[in-house]
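J.: need a 3D model of the following:
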Amino acid sequence: MNIFKRFWKSLFSPQDIATFRKDKVGSSIVYIIVLTFVMFLPLAYFTTTTMNNALEVGESTLKNEIPDFTVQDGKLVTDDSSDDSSDDSSVENLPISIDEGNLHVYYDASGTLDEDDVDNKIGSFDGAFAFLSKEIYVTAGGISQSVSYKTLGIENKDDLLSLYASITDMSKIFIPVILLLIFLFALGSTFFRVALFGLFGYILTGFGRGGVSYKENWMMATYAVTLAAMFTMIMEWLQIVVPYGMEINLVVTLIVLFLAIRSIPAQTKDEK
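T.: Got it, this is the predicted structure:
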């Protein structure tokens, strides 16, 4: 049975999943890689879109809407070039919030915002660049990173614009590299989950005394994750946040694996 038929059967047939325990290990490894890649597609799309939008919107936003600043002792300080004391709006209006569709830019030299505040302000599938008091915080596609101004070599707004220009030039290289790293992490995570589900099945079958080895439980777990994986992928494409999504996926996978084990003929178990 080819990989597409196995995928289709894995969505609704625990009985077929039980028969897949006799497949070659190599076939299951290929299946995990393909399944992870399919799950990775929405994350890759939204991450790439967010980054490209950030690069397109960023130049005009940084130049025109982010005030001049310097970094003193590692902290962001807004330049006040006005001699009129009534023009203190650059400080009073902090933090500054700029919304460009799914991209959000924040500037806050006052220390009012922190990373959690930024995460709470944006949608689950939105991206944000936040110039916080002591660091730059970037989040996109569920991945977040904070970097200090000193680490980036930023001492003023001109340094930021220069860094932005360099990043724009390198975007065709670093975006694929970032996506590759994310995929490898997702792949490792999938293998780890399959191993845990295989262990669960091994325990259910009496640590092999039921005639089903850990290898066979691992093979069944490989296909038992399919339904939950597809549900997660569809929700990510639709940008719908499912409450307790991880717990739901866990329960669904365990139920499918349990039903697959239950469907193994008793005589097959007794053969060993």
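J.: C-alpha from now on. contacts and neighbour counts both.
T.: Will do.
J.: quick one, what contacts residue 245?
T.: residue 232 (CA atoms under 8 Å, 6 or more residues apart in numbering).
J.: ok, the one 5 residues further on next?
T.: Residue 250 is in contact with residue 228, counting by CA under 8 Å, 6+ apart.
J.: just the strands in the stretch 1-150 of the chain please.
T.: For the stretch 1-150 of the chain, the strands defined by DSSP state E, counting those that start in this stretch occupy 69-72, 75-78, 96-100, 103-107, 127-131, 135-140, 143-148.
J.: which elements pack onto the third one?
T.: Counting contacts by 3 or more CA pairs under 8 Å, 6 or more residues apart in numbering; DSSP states H and E, strand 96-100 is packed against strand 103-107.
J.: other SSEs contacting the strand it packs on?
T.: Using 3+ CA pairs under 8 Å, 6+ apart, the elements in contact with strand 103-107 are helix 25-64, strand 96-100, strand 127-131.
J.: possible to save the strands of the stretch 1-150 of the chain as a markdown table with mean neighbour count and distance to residue 212?
T.: Rendered in a markdown table, the data for the strands of the stretch 1-150 of the chain read as follows (neighbours: other CA atoms under 10 Å; distance: least, CA to CA, whole Å):
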| stretch | mean neighbour count | distance to residue 212 |
| --- | --- | --- |
| strand 69-72 | 17 | 63 |
| strand 75-78 | 21 | 61 |
| strand 96-100 | 15 | 55 |
| strand 103-107 | 22 | 51 |
| strand 127-131 | 25 | 46 |
| strand 135-140 | 20 | 43 |
| strand 143-148 | 13 | 39 |
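J.: can you redo the helices and strands packed on strand 103-107 as CSV with distance to residue 210?
T.: What follows is the helices and strands packed on strand 103-107, written out as CSV (distance: least, CA to CA, whole Å):
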stretch, distance to residue 210
helix 25-64, 21
strand 96-100, 59
strand 127-131, 50
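J.: quick one more, to check against the first:
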Amino acid sequence: MNVFQQLYKSIYSPKDIAKFRFQGIGKTIRFIFLLALISIIPVAVQFVSFATNALDTLKDSLDNELPSFSIEDGTLTSENSGPVTLEKEGMTIILDDTGQMNEGNLDRNENTVAFLKNDFVVISQGHVQSSSYTLFGDSTVTEDGLLDILNSLKDLKWILIPVALSILYVFTSGMTFLKITIFAIIGVTFANVLKRNVPYRQSFRITAYSSTVSTVFFTLIELLQTRIPAAPILDWFVITVILYLVVKEIPQRKIRQ
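T.: Below is the predicted model:
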């Protein structure tokens, strides 16, 4: 049975998951990498869409609509007397050198690029990235300088995007391994309570497959751009319930007379 068949079986059959406890660890590791790949699909799609559209939109706004400004000694100054907000094709662009706005009062539900007094903030699908202007060092940066940077990024985007996604995949894979490692301890606890013979190495295997339903469910939810309150708690609850059902499918230990 290949990993895709196992993926399908793991969605609905605790009995089949219980059988996977005897397979080689290499196959389980490949399956965990597959789960990590599935889980980043929504973020990857949103990131590629935002990165490609945002560069063009921001370049056009700097060229034609935003007032002149400069960044010097880590601080933004503008010829405008107050904050400027532009609504552009599903993205909000903000320029504010007054300090009235900060990262905390930006709307995380909107795709946003904000030039604030001391920080540059990007919000994409609820994910916030903030960088200080001290990144530019002692040099003075104007909108013309930023346009040059944007043009360079635009030329390199099909190199930078795969690199960024690769880093995301490695990080997500590591976090997935960590989560399964922790939940495997819960699997051993269930086995002891239910009098099943499940050593930790087998618990690790069945925990990986018990994570399938939660991974697929939250991937679909994110693709639909739906928000679920307390999503991590629901994720842990689903994994725990399925892991319990899988352990129950394992025959009880035989008691020697």
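J.: superposing both, give me the TM-score.
T.: Put the two chains on top of each other and the TM-score (TM-score structural alignment, normalised by the length of the second structure) is 0.92; 254 aligned residues with a CA RMSD of 2.0 Å.
J.: which one of the strands of the stretch 1-150 of the first structure lies nearest to residue 57 of the first structure?
T.: Residue 57 of the first structure lies closest to strand 96-100 among these, at 7.6 Å (CA to CA).
J.: so that closest one corresponds to what in the second structure?
T.: Aligned using TM-score structural alignment, strand 96-100 of the first structure spans residues 84-88 in the second structure.
J.: contact partners of that stretch?
T.: Stretch 84-88 of the second structure is touched from outside by 57, 66, 92-96, with contacts defined as CA under 8 Å, 6+ apart.
J.: try it again with 7 Å
T.: 92-96 (CA atoms under 7 Å, 6 or more residues apart in numbering).
J.: right, and out of the residues you listed, which lies closest to residue 28 of the second structure?
T.: Ranked by distance to residue 28 of the second structure (CA to CA), these are led by residue 92 at 43.4 Å.
J.: how far does stretch 249-269 of the first structure sit from its chain's centre?
T.: Counting by CA atoms, centre = their mean, to the nearest Å, stretch 249-269 of the first structure is centred 29 Å from the centre of its parent chain.
J.: next, report how far stretch 202-222 of the first structure is displaced from the centre of its chain.
T.: Mean-position distance between stretch 202-222 of the first structure and its chain equals 31 Å (CA atoms, centre = their mean).
J.: picking that back up, among the helices and strands packed on strand 103-107 of the first structure, which is nearest residue 265 of the first structure?
T.: Comparing those by their distance to residue 265 of the first structure (CA to CA), the top pick is helix 25-64, with 21.7 Å.
J.: how about that closest one: buried residues?
T.: For helix 25-64 of the first structure, a neighbour-count test (16 or more other CA atoms under 10 Å) marks 28, 31-33, 35-37, 39-40, 42-44, 46-55, 58, 62 as buried.
J.: with stretch 185-198 of the first structure instead?
T.: Neighbour counts over stretch 185-198 of the first structure (16+ other CA under 10 Å) mark 186-187, 190-191, 193-195, 197-198 as buried.
J.: okay, those residues in CSV with distance to residue 157 of the first structure and secondary structure next?
T.: Output for those, formatted as CSV (distance: CA to CA, whole Å; DSSP: H, G, I helix; E, B strand; the rest coil):
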residue, distance to residue 157 of the first structure, secondary structure
186, 36, helix
187, 39, helix
190, 42, helix
191, 44, helix
193, 45, helix
194, 48, helix
195, 49, helix
197, 51, helix
198, 53, helix
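J.: how deep is residue 94 of the first structure tucked in, by neighbour count?
T.: With neighbours defined by other CA atoms under 10 Å, the count for residue 94 of the first structure comes to 17.
J.: mean deviation, the match of strand 96-100 of the first structure versus the first structure?
T.: Stretch 84-88 of the second structure: mean distance to aligned residues in the first structure after superposition is 1.9 Å, counting by mean CA distance after the TM-score superposition for the first structure.
J.: one step back: just the closest of the contacts of stretch 84-88 of the second structure to residue 255 of the second structure, please.
T.: Taking CA to CA as the measure, residue 255 of the second structure sits nearest to residue 92 out of those, at 67.0 Å.
J.: spatially nearest residue to the closest one (excluding sequence neighbours)?
T.: Nearest non-adjacent residue to residue 92 of the second structure, counting by CA to CA, 6 or more residues apart in numbering: residue 112, 4.6 Å away.
J.: map that neighbour onto the first structure.
T.: By TM-score structural alignment, residue 112 of the second structure lines up with residue 128.
J.: which residues does that match contact?
T.: By CA under 7 Å, 6+ apart, the contact set of residue 128 of the first structure is 103-105, 138-140.
J.: 8 Å instead?
T.: 103-106, 118, 122, 137-140.
J.: now the two most distant members of those.
T.: Farthest-apart pair in the contacts of residue 128 of the first structure is 106 and 140; separation 14.1 Å (CA to CA).
J.: what about the helices in the stretch 151-272 of the first structure?
T.: 157-204, 214-224, 226-237, 245-262, 266-271 (DSSP state H, counting those that start in this stretch).
J.: buried residues in the shortest one?
T.: I take that to be helix 266-271 of the first structure. Within helix 266-271 of the first structure, no residue qualifies as buried by neighbour count (16+ other CA under 10 Å).
J.: ok now that helix, how far from the chain's centre?
T.: Here helix 266-271 of the first structure is found 42 Å from its chain centre; the criterion is CA atoms, centre = their mean.
J.: which residues touch that helix?
T.: 210-212.
J.: now that we have the residues you listed, which one has the most neighbours?
T.: Neighbour counts for those (other CA under 10 Å) peak at residue 212, which has 23 neighbours.
J.: any idea what that residue aligns with in the second structure?
T.: Alignment note (TM-score structural alignment): residue 212 of the first structure maps to residue 198 of the second structure.
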